[in-house]
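Peer 1: Show me how the following folds:
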Amino acid sequence: MVPPRLTLVSDNTRDKKDAAAGDDAAAASDGALPAALSDPEDVVTPLSPYAAREKLRRLEAILFAASEPLDAKALARGLDAGDDVNALLLELQSEYRERGVNLLRVAGRWQFRTADDLSYLLEREQKDERKLSKAALETLAIVAYHQPVTRAEIEDIRGVSTSPGTLDVLMETGWIRPRGRRRAPGRPLTYGTTDDFLVHFGMDSIKDLPGLADLKSSGLLDANLPPGFTVPSPTDVAALMPDELPLTDDGDEEEQEELALDAEDEPEEPGDAARPPTPEGES
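Peer 2: This next block holds a predicted model:
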């Protein structure tokens, strides 16, 4: 006698109940309540993730297409009124921190740049049109750390005379500029660095220049330095200093005032004030 064959049938009803119970538990864990049980006054509309992502996408597109660094004011034109552009930029910078392209702030502006550890992938050999001489590099360093500085002051620090062509080369690169004129005899020009200098060397401000400890650790300074040797602490000096005159002011007004004061102090010759004018034709 052949035993009867048994067939197993799944209980779909139980599976459906279990699935419905799981959905309810998930909704409860997310804090979702049925519309009938919720209080309209306590409901707070959360910020749409799509809206936040859209703002980051706008900044990303603008920065990617820009041929030069952009400041926060220029970037804010692509956002809505009231958006915190600085917070969005920091968030975008965080997202790109571990990528092949990083978002950096240089000279107070923002720009996408290749990650430092991947720069070797983009290296290419090309003919150098002009190579800075040792004198030009020394002059550039002096201007960067001692600005505002005159040519005579540069020569005093270097200990040798500086060719006018050296300063011309640095100004052609766009790394230094005439700032003003020193309030001193001859009113010599004062020089300082430019924003192009900061952009080229990847610095946000002139304060990011390496200090004494940084220069020692990188091997750019001898370990046995003379006593009292220090490295100047550069500061942001965009505005003219008290001992500087504007480039457009050659000091003519001050000279006229000095001459007028000297004329007032000079004593008059006796009889000049009482002498009447001589009629024409009389001696």
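Peer 1: rest of the way, CA atoms for contacts and neighbours
Peer 2: Noted.
Peer 1: Ala28 - how many residues pack around it?
Peer 2: 12 (other C-alpha atoms under 10 Å).
Peer 1: Does Ala144 touch Asp195 like I think?
Peer 2: No. Between Ala144 and Asp195 there is no contact under C-alpha atoms under 8 Å: 11.7 Å.
Peer 1: ok, these two, which is more surrounded?
Peer 2: Comparing Ala144 with Asp195 by other C-alpha under 10 Å, the one with more neighbours is Ala144, at 24 against 18.
Peer 1: Can you show me the strands along the protein?
Peer 2: Under the criterion DSSP state E, strands of the chain are mapped to 101-106, 109-114, 149-150, 176-182, 189-193, 244-245.
Peer 1: Which elements pack onto the third one?
Peer 2: Strand 149-150 makes packing contacts with strand 189-193 when contacts are defined by 3 or more C-alpha pairs under 8 Å, 6 or more residues apart in numbering; DSSP states H and E.
Peer 1: Let me know the angle separating the strand it packs on from strand 176-182.
Peer 2: Angle of strand 189-193 versus strand 176-182, following axes from the mean of the first three to the mean of the last three C-alpha atoms, to 10 degrees, is 140 degrees.
Peer 1: Could you also give me the structure for this next sequence, so I can compare it with the first?
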Amino acid sequence: MITLDPLSVLEGLLFVAGSEGLSDKQIATVLEMDEQDVYDLCMKLEEKQQREGRSFLIMRIASVWQLNTLATLTPYLRKLALVPAPAPLSQAALETLAIIAYRQPITRSDIEEIRGVKAEKAIATLVARGLIKEAGRAEGPGRPFLFETTSEFLDYFGLQNSNDLPPIGEFQKLVRSDE
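Peer 2: Modelled structure (predicted):
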């Protein structure tokens, strides 16, 4: 049986299901309840959402339950749809980011030596996105900048700290198995 609040669990299930929604049978199976009780639970969730003035409501559409945003939010949702999403990182930027993550702090010339190609553009992209930052200067000729990852990098990849990075050996095994 459910140990959490059934309304919270139902709401979470419908959120994850997205526009596909969930049938009475699917909800009943996951919540370990009779299908006949699903309707009552969904109605309780609808009442709770209306009472709390939530931005979305549960609705039954074509025999499935879905979460839908309130119609009054339409102007804002249209504006959001027009906001351009950031382009995904290029292969070069991802490679550069991986090198920095595992070898930080590291200079641009060390990155270029590892990659075998120039890294200026990739570094500029990563700095602009806030994924890396300058971390002082290296000792030696010209005192080049050192780069390291940022807290944005950790957030982007869902890490608590750089120690949470998977061991590099795991990647080497994956690459060998793909060959």
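Peer 1: Any idea what the TM-score is?
Peer 2: Scored by TM-score structural alignment, normalised by the length of the second structure, the superposition of the two chains gives a TM-score of 0.51; 110 aligned residues with a C-alpha RMSD of 3.4 Å.
Peer 1: coming back round to it: out of the strands of the first structure, flag the one nearest Lys16 of the first structure.
Peer 2: For Lys16 of the first structure, the closest of these is strand 101-106, at 49.2 Å, according to C-alpha to C-alpha.
Peer 1: Could I get the buried residue list for that closest one?
Peer 2: For strand 101-106 of the first structure, a neighbour-count test (16 or more other C-alpha atoms under 10 Å) marks 102-106 as buried.
Peer 1: likewise stretch 178-186 of the first structure?
Peer 2: Quick answer for stretch 178-186 of the first structure (16+ other C-alpha under 10 Å): 178-182.
Peer 1: How much space separates the aligned partner of Val149 of the first structure in the second structure from Asp24 of the second structure?
Peer 2: Structural correspondence for Val149 of the first structure with respect to the second structure (TM-score structural alignment): Ile106. Distance, Ile106 of the second structure to Asp24 of the second structure, using C-alpha to C-alpha, to the nearest Å: 55 Å.
Peer 1: Those two: which has the busier surroundings?
Peer 2: Ile106 (21 against 17).
Peer 1: Can you give me every residue that contacts that one?
Peer 2: 100, 146-148 (C-alpha atoms under 8 Å, 6 or more residues apart in numbering).
Peer 1: what about the first structure, which of the residues you listed hold up?
Peer 2: Retained in the first structure: 100, 146-148, out of the contacts of Ile106 of the second structure (criterion both residues aligned by TM-score structural alignment, their matches' C-alpha atoms under 8 Å).
Peer 1: Can you pick out the most distant pair from those residues?
Peer 2: Among those, Ile100 and Leu146 lie farthest apart (C-alpha to C-alpha), at 9.5 Å.
Peer 1: which residues does the aligned partner of Met171 of the first structure in the second structure contact?
Peer 2: Aligned against the second structure by TM-score structural alignment, Met171 of the first structure finds its counterpart in Val127. Under the criterion of C-alpha under 8 Å, 6+ apart, the neighbours of Val127 of the second structure are Lys133.
Peer 1: Please list the outside residues in contact with stretch 163-170 of the second structure.
Peer 2: 102, 159.
Peer 1: and that stretch, how far apart are its ends?
Peer 2: End-to-end distance for stretch 163-170 of the second structure: 15 Å, by C-alpha to C-alpha.
Peer 1: How far off centre is it?
Peer 2: 19 Å (C-alpha atoms, centre = their mean, to the nearest Å).
Peer 1: distance of Trp65 of the second structure from Lys44 of the second structure?
Peer 2: Here Trp65 of the second structure is placed at a distance of 13 Å from Lys44 of the second structure (C-alpha to C-alpha).
Peer 1: Same drill for the two, tell me which one is more crowded.
Peer 2: Legend: neighbour count by other C-alpha under 10 Å for Trp65 of the second structure and Lys44, higher for Trp65 (22 against 14).
Peer 1: Surely the more buried one is within a strand?
Peer 2: Yes. With DSSP: H, G, I helix; E, B strand; the rest coil as the criterion, Trp65 of the second structure is part of a strand.
Peer 1: That one against Ile58, yeah?
Peer 2: Yes. With contacts counted by C-alpha under 8 Å, Trp65 of the second structure reaches Ile58, the gap being 6.7 Å.
Peer 1: residue range for stretch 200-209 of the first structure in the second structure?
Peer 2: Under TM-score structural alignment, the match for stretch 200-209 of the first structure in the second structure covers residues 156-165.
Peer 1: Can you tell me how far Gln66 of the second structure is from Leu57 of the second structure?
Peer 2: 8 Å.
Peer 1: So between those two, which is more surrounded?
Peer 2: With neighbours defined as other C-alpha under 10 Å, Gln66 of the second structure and Leu57 compare such that Gln66 has more, 25 against 18.
Peer 1: To which residue of the first structure is that one aligned?
Peer 2: Matched to the first structure by TM-score structural alignment, Gln66 of the second structure sits unpaired.
Peer 1: what do you get for Ala138 of the second structure?
Peer 2: So Ala138 of the second structure corresponds to Arg182, using TM-score structural alignment.
Peer 1: Next, the contact list for its match, please.
Peer 2: Taking C-alpha under 8 Å, 6+ apart, one finds 150, 188-190, 243-245 in contact with Arg182 of the first structure.
Peer 1: Mind filtering the residues you listed down to those shared with the second structure?
Peer 2: Shared with the second structure, among these: 150, 188-190 (both residues aligned by TM-score structural alignment, their matches' C-alpha under 8 Å).
Peer 1: And Ala28 of the second structure, how far from Cys42 of the second structure?
Peer 2: 11 Å.
Peer 1: Between the two, point out the one with more neighbours.
Peer 2: Cys42 (21 against 18).
Peer 1: Would you agree the more buried one falls within a helix?
Peer 2: Yes. Checked against three-state DSSP, Cys42 of the second structure lies within a helix.
Peer 1: how near is it to Phe15 of the second structure?
Peer 2: According to C-alpha to C-alpha, Cys42 of the second structure stands 13 Å off from Phe15 of the second structure.
Peer 1: Any idea how many residues pack against Ile168 of the second structure?
Peer 2: What Ile168 of the second structure shows, counting by other C-alpha under 10 Å, is a neighbour count of 10.
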